[in-house]
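Visitor: Structure for the following, please:
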Amino acid sequence: MIPQIGFTELLLVGALALIIVGPKDLPLMMRKVGKLWGQARGLAREFQSSFEELGRQAEIEELRKEVEALKRGDPVKDIQKDLDETGDAVMAPLNRKPPADDAHGAGGAPEPETKAEGDTPDAGEPPEDAKSS
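Guide: Predicted structure coming up:
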């Protein structure tokens, strides 16, 4: 775990640097320390970005492998085959012929009854009740 540096510790280090290096060379030393600190941060940033790039490349390679597997497997043909099988399964009961011994004939449902010509009034004539009045 990284130890935390408080204000008193920082003040102590500054005082020691002032005593050891001297007031004349202290700004030059601080500038050099600042440049080294910036270079270290730049290297850390570059190191982190290279790891992120490696991760992206590995992910891209994995996606390429999946795409190649899909190309080899031809998923469109697989889907078409599944649709054909499903369509056959759905249409099979509809294509079956009903049994011939049904009481209503081959259709299975009773046909609607048609009325004789005299049962319904013509469109131009009023009903018989209206004629008598």
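
Visitor: make it CA atoms for all contacts and neighbour counts henceforth
Guide: Fine.

Visitor: Tell me the helices and strands packed up against the longest helix along the chain.
Guide: Determined from DSSP state H, the single longest helix within the chain is helix 26-73. Contacting helix 26-73 under the criterion 3 or more C-alpha pairs under 8 Å, 6 or more residues apart in numbering; DSSP states H and E is no other helix or strand.

Visitor: this one next, for a side-by-side:
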Amino acid sequence: MLPQLGFAEIIVLSLLAIIVVGPKDLPKLMRKIGQFMHKIRSMGQEFKDAFDEMGAEDEIAEMRKEIAELRKMGSIEHLAGDIKSEMQDLNRDLRGAVGEGTSESNTQSSSDSGDGVDEPKRKEPSSGGA
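Guide: Next up, the predicted model:
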């Protein structure tokens, strides 16, 4: 609790308290100091709890706002339906693009075979003796 308070300092303070207050009233004084410290600690805890409660109320209010915003955006089923329709549109577009690409490659390959360029002929191994 008290920083830099060693054994020697505690003895000096105890002797000073005995001299100033007297040995007869010292136990009463110590009891009152203990009660005072208890009150200070309990007030500090109440203060901390009040701040924690205010923070929790703010978090709850913020969560309620977020829930209301989500309700305004629409239900989850509606969002899932939108996503599903978008995926179907994308799938159709991709299939159309792939279909166009394959038909163009087929058209190119058929036009390539008729362009008059002969493919190199393979040499057949000669069966004659060498």
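
Visitor: Work out the TM-score between the chains.
Guide: Laid over one another, the chains give 0.65 as their TM-score (TM-score structural alignment, normalised by the length of structure 2), with 99 aligned residues with a C-alpha RMSD of 2.5 Å.

Visitor: returning to that earlier point: mean deviation, the longest helix of structure 1 versus structure 2?
Guide: Per the superposition on structure 2, helix 26-73 of structure 1 and its aligned residues are separated by 0.8 Å on average (mean C-alpha distance after the TM-score superposition for structure 1).

Visitor: Gln4 of structure 2 sits in which helix or strand?
Guide: According to DSSP states H and E, Gln4 of structure 2 maps onto no helix or strand at all.

Visitor: separation between it and Met30 of structure 2?
Guide: 21 Å (C-alpha to C-alpha, to the nearest Å).

Visitor: So between those two, which is more surrounded?
Guide: The neighbour comparison of Gln4 of structure 2 against Met30 (other C-alpha atoms under 10 Å) goes to Met30, with 12 against 7.

Visitor: Okay, that one and Met37 of structure 2: tell me how far apart.
Guide: 10 Å.

Visitor: can you check Val12 of structure 2 too?
Guide: Taking C-alpha to C-alpha, one finds Val12 of structure 2 at 21 Å from Met37 of structure 2.

Visitor: try Gly55 of structure 2
Guide: 27 Å.

Visitor: same thing with Asn91 of structure 2?
Guide: From Asn91 of structure 2 to Met37 of structure 2 the distance is 73 Å (C-alpha to C-alpha).

Visitor: ok, now Gly74 of structure 2?
Guide: Taking C-alpha to C-alpha, one finds Gly74 of structure 2 at 56 Å from Met37 of structure 2.

Visitor: Please apply the same query to Asp89 of structure 2.
Guide: 72 Å.

Visitor: repeat for Pro23 of structure 2
Guide: For Pro23 of structure 2 relative to Met37 of structure 2 (C-alpha to C-alpha), the value is 22 Å.

Visitor: next one: Ile19 of structure 2
Guide: Distance from Ile19 of structure 2 to Met37 of structure 2, by C-alpha to C-alpha: 23 Å.

Visitor: cool, Lys28 of structure 2 as well?
Guide: 14 Å.

Visitor: What of Ala97 of structure 2?
Guide: 80 Å.

Visitor: now Glu57 of structure 2
Guide: 30 Å.

Visitor: likewise Leu70 of structure 2?
Guide: 50 Å.
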